[in-house]
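In: Got a sequence here, can you model it:
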Amino acid sequence: MGASSRERRRHPAPDSDHRSTMTTTVITPERAGSLAGLFRERVEASPHKVAYRQFDAARGSWTRSTWAEMACEVGRWQMALKREGLEPGDRVAMMLRNCREWITFDQAALGLGLVTVPLYTDDRPDNVAYIVEQAGVKLLLLEDRTQWQRLLPVRDRLQTVTTIVSLRGFDDDSVPGDPRLTAAADWLFGLEGDLVTRLEEPDSLATIVYTSGTTGRPKGVMLSHRALLFNAHAASRCAPLGGEDVFLSFLPLSHTLERTAGCFLPMVVGAEVVFARSIPQLAEDLRVVQPTVLVSVPRIYESVYAKIQAGLKQKSALARLLFRTTVDAGWARFEHIQQRAGWSPRLLLWPLLGRLVAHKVLERLGGRLEYAVCGGAPLPPSIARFFIGLGLPVYHGYGLTEASPVVTVNRPDENLPASIGKPLPGVEIRIGEQDELLTRSPSVMLGYWRDDEATAATIDPDGWLHTGDKARIDAQGFVFITGRIKDIIVLGNGEKVPPADMEMSIQLDPLFDQVLVIGEGRAFLSALVVLDAAAWREYARELDVNPDGDDDLRSRFVERSLLARVQAQLKDFPGYARIRRLTALREPWTIDDGLLTPTLKMKRERILARHRDDVERMYADYAES
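Out: This is a model prediction of the structure:
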């Protein structure tokens, strides 16, 4: 992002003199041939360069692994997998947090021609059982005994699994016996072996990734070696990435965005990946690791934004004015660099304001971020403007699991934050019926596992993948998502309302942690809102009500006060997009209670079923008033 970004690239991260700052060779799909071939080529090209870094809790320090060391470990795991008698094409699953062993198991399996099935560590047991059954998984790798204890109620459904390996081992006193259980230390004991890279056809199946559907059962997306290789390499061509870059990995590797952009992409360019300890420790990890690349979803940026805004409320009026002036000056500078605006006197303020204000915020993010990529869901333009105005290069993109997953992304020299960018090199897009965004490329999935009907409904005879998202393309080629074909509320008067856009806008107020807009077939819109606990306590004091009292929470006085804040967030929406009633809740919707998918999408039908009485009360009360 301008000269300052390029200057930062000349300086290695602290405590990183162990790795070269020279840009490494980019490995092409043709050279790699397969995902296992990509790993072998990287090992041969950069054997002594650090590949991964993770925190060792026992030592209290970060440990590093070179590509050569990773190859030795992969060969060892391959010996253990071969001893299981698995055949090419057999499915094996991993249910681990992001760590070195996730990569080791994935590469060991891929090198033997096995098909990997990633599972979310916090997914519900019945969902895990369904995936294992449907995919016919033969070996399951778990994190620890706690995961096995969670799966105990569904273990009778894991009929296809012959071996269950625990990375951290089992405690015999607390885990019921099962002949399939083994600790990784025992499973791997005494094994050594050279790296095996089975020659795979590029279009052979590499992995089955189950989409976290918001309705019905998840579908298994079949992704080939070619699809993932093509996508990772095409993404690498969108920005000057290389061996000096450091990726901070915290989105689950079971999410295809993280797997492609946070695993295979760094492998393509030879960058280092550091595994974050946890989401609660992310702020500290950012400061310590000082990454140059961060791949995230909007919720993380929204959280940081909300915390900064809450902090500003405690500052003086002068401090708030200085902050707003900094963001305005930074945004003017960005628009000038992007050649969308001429020179402005505000640009003269940036050098001083950047040092006094913006620098302090960026230091909290490590101080070296050059690519803050946002995907998985739309990033509100106001938040993008906020961070870009502070000098953080935010790049909004778009994708879906069925496309491996990246379809479009903004670039350093072509960044229009309100858009989802332009297609990756080699990726075709067009607008179909009902303004649906269609895409076609080698990244498109082979189909849905054992579901020909769903496959035919998603990929047409000409190879176009139907995304289900409405879009438009402007004269410069930038793509804008305008809504979902199915996720539309049709009010009783025929007006069509995109609930996701409204929910996102309401959540910009830090008081509202989760929001579900309701109104299908009704006379007006209402909402269920989950309040942020800390923000609600503070606001309750302002209203002089008991923050723990259900009667106060459901009172008309509190509801009207909350509605006023909601309407303030919706001021730019059409008049019919008005929330007339709401129900405030204190208990958040979670994955464990089945109301969120593992990727934190709301399961609308289940939430509505859970709160059916609240919904009916809102409409009945309004009709009577």
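In: From here on, just use CA atoms for contacts and neighbour counts.
Out: Will do.
In: List the contacts of the most centrally placed residue in the chain.
Out: Among the residues of the chain, the one closest to the centroid is Val297, at 4.5 Å (C-alpha atoms, centre = their mean). The contact partners of Val297, taken as C-alpha atoms under 8 Å, 6 or more residues apart in numbering, are 374-377.
In: closest to Asp123 among those?
Out: Nearest to Asp123 among these is Gly376, at 18.0 Å by C-alpha to C-alpha.
In: so that closest one sits in a strand?
Out: No: under DSSP: H, G, I helix; E, B strand; the rest coil, Gly376 sits outside any strand and is assigned coil.
In: ok, back up a step: now a PyMOL select for only the buried ones of the contacts of Val297.
Out: Burial among the contacts of Val297 is assessed by 16 or more other C-alpha atoms under 10 Å; the matching PyMOL selection reads:
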select buried, resi 374+375+376+377
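In: Export the contacts of Val297 as TSV, with columns for distance to Leu191.
Out: Shown next, in TSV, are the contacts of Val297 (distance: C-alpha to C-alpha, whole Å):
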residue	distance to Leu191
Cys374	41
Gly375	40
Gly376	40
Ala377	44
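In: circling back: now the residue nearest to the centre of the chain: how far from Ile420?
Out: Distance, Val297 to Ile420, using C-alpha to C-alpha, to the nearest Å: 13 Å.
In: again with Leu585
Out: 33 Å.
In: this one next, for a side-by-side:
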Amino acid sequence: MNPIQQFVRWEAEKPEAIFLQQPLAGVWKKWTYRQAGQEIRSMATALAERGLPPRSRVGILSKNCAHWIMADLAIWMAGHISVPLYPTFTGNTIAQILEHSETKILFVGKLDTWEDQKAGIPTGVACIGFSTYLKTPFPAWEDLVTTHPPLKEFASWTADELATLKYTSGTTGNPKGVMLNFGAFQFVMKEGLNAIDVKPGDNNRLFSYLPLSHVAERSLVEMTALYSASTIYFSESLETFGANLAEAQPTIFLAVPRIWAKFREKILEAMPQPKLDKLLKIPLVNLLVKRAIKKKLGLAKCKWVISGAAPVAPELLRWFQKLDIIIRDTYGMTENLAFSHINLNKVKIGTVGHVWPGIQWRLSEQGELQMKHPGLMMGYYKDEALTNTVLTNDGYLKTGDKGEVDREGFFTITGRIKDQFKTDKGKFVDPTPIEMQLLQNPDIDQACVVGMGIPQPIALINLSAAGKSKSKDAIRDSIAQTLEHVNPSLESYEKLEAAVIMQRDWTVENGMLTPSMKLKRNELEKANLEKYPVWYKMKTAVVWE
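Out: Presented below is the predicted three-dimensional model:
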């Protein structure tokens, strides 16, 4: 069954079960499957009355909220293709995507920078606003669902039809339109939910805060809810995030590495490491401490704690294990619907686990992971040439990630083929494994190893909150010790000449991170390449920008 059929099933079988919970001014507004169905069907009628050709593209530009999910379902119910956009996209990127996808209608919702973004909406794209979160001059969802009758006969779809165009956040170049069909969602949900033993009736709760335009959040949160009759909770704002999560107490929770680092910082602000270590050594007291921390974080009832989007430092995983929080590192990409590897029944730190069921995979001669399963993309929209560079003649996706498999079948990513750079000595360096070693130091929040135009690599570093609270001398000692620990494990041409402490954090807002918190190496290179020789020639282990 496709996502619409699944929703209609719960609408009929569990009409009073809670589907969505949205905090508004500190109060949780709830939609049952029946109530959500009425709004979704009425919006589908409003879309149908626009007279668009079947399978037109309809976009969603909003932060996560209940209306995002309902808009997605209304688009499909009306017989159209959804085009989610990251809520942090600039006006220029929004214009590029809407024009490339030929989007006809755009839902505009919960946004922080709307005044800067609205200029990116091309003339001719009609807009519908979520007035609950943002006042716009557009027709409001809240008005349209009260003035249009619910759609009774919803559109039918075949498994091989295009369901959504997901524009990647793009660590390099412009976003690409990944085409995913309904069959991909059906396959991933069937195999994935069976593997983690999630079934309707389990009363699972999901907490949605990572961008729903990202493949992992859409798959693990939206689709899991639709295929298991679960409840989705949302965060009202960054300020209320912690309180909202603690109230939701999800049974399945997904985060990216930076979230885990922030969680640790918050825990240690309340309970410094020496005190925590002491309490964890005391019988019974340690159990109370662990329970209190998990409840405060919102993970007291969590069965599946999952990390994705980027590698997690092993040291951070081990730190959380001491609190009985077992984080299962996972791996995937938009092109395979985030369905590739996970630490499932057994966790092996430093790896991304085993392949999910139903996947065929292989390693190329260069060590690149290639895979094939029904959840792969159909290709890149309007770009057959690019599609042919990543999909082989026999249907395998070339992931671009290099890796190794151990005797137990655990897969370790050793780097990106395209992330390699050549130093002045003519040696190729793979930065990812070195960065993972640097991130073992809790004073380091982010690290990027670079080396174009200089004889030896250097590391660009953003300090963590803990690091920023220390003196320059303390940081110099801390980072120097890390370099002394890391360098002996590297080949001579890989050894780090220096670590540069950057003045500005790398963020989504300044263009150094993608919306899914991945580092944009190309942008970082553009901003700092000419400085590399200066930093290199300083001949000191730790340099301040």
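In: rewinding a little: ok, and the contacts of Val297 of the first structure in the second structure?
Out: Contacts from the contacts of Val297 of the first structure that recur in the second structure, judged by both residues aligned by TM-score structural alignment, their matches' C-alpha atoms under 8 Å, are 374-377.
In: which residue in the second structure lines up with Thr583 of the first structure?
Out: In the second structure, Thr583 of the first structure lines up with Val500, judged by TM-score structural alignment.
In: That match falls within a helix, correct?
Out: No: with three-state DSSP as the criterion, Val500 of the second structure is strand rather than part of a helix.
In: How about the contacts made by it?
Out: Residues 458-461, 535, 542-545 are the ones in contact with Val500 of the second structure under the rule C-alpha under 8 Å, 6+ apart.
In: Select the longest helix from the first structure.
Out: Secondary structure of the first structure per DSSP state H: the longest helix is helix 317-337.
In: tell me which strands and helices it is in contact with?
Out: helix 298-313, helix 350-353, helix 381-389 (3 or more C-alpha pairs under 8 Å, 6 or more residues apart in numbering; DSSP states H and E).
In: run the last query once more with 10 Å
Out: helix 2-8, helix 298-313, helix 350-353, helix 381-389 (3 or more C-alpha pairs under 10 Å, 6 or more residues apart in numbering; DSSP states H and E).
In: which of the residues in the second one are buried?
Out: By 16+ other C-alpha under 10 Å, the buried positions in helix 298-313 of the first structure come out as 298-299, 301-302, 305-306.
In: In CSV, list these along with distance to Met95 of the first structure.
Out: CSV is the format used below for those (distance: C-alpha to C-alpha, whole Å):
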residue, distance to Met95 of the first structure
Pro298, 24
Arg299, 23
Tyr301, 26
Glu302, 28
Tyr305, 31
Ala306, 32
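In: Contacts for stretch 273-283 of the first structure, please.
Out: 50-57, 62-64, 97-100, 245-251, 262-263, 266-267, 284-286, 288-289, 291, 293, 300, 304, 364-366 (C-alpha atoms under 10 Å, 6 or more residues apart in numbering).
In: circling back to that earlier point, among the helices and strands packed on helix 317-337 of the first structure, which comes closest to Val327 of the first structure?
Out: Evaluated over these, closeness to Val327 of the first structure peaks at helix 381-389, with 4.2 Å, by C-alpha to C-alpha.
In: average distance between the closest one and the second structure?
Out: After superposition onto the second structure, the mean distance of helix 381-389 of the first structure to its aligned counterpart is 2.2 Å, using mean C-alpha distance after the TM-score superposition for the first structure.
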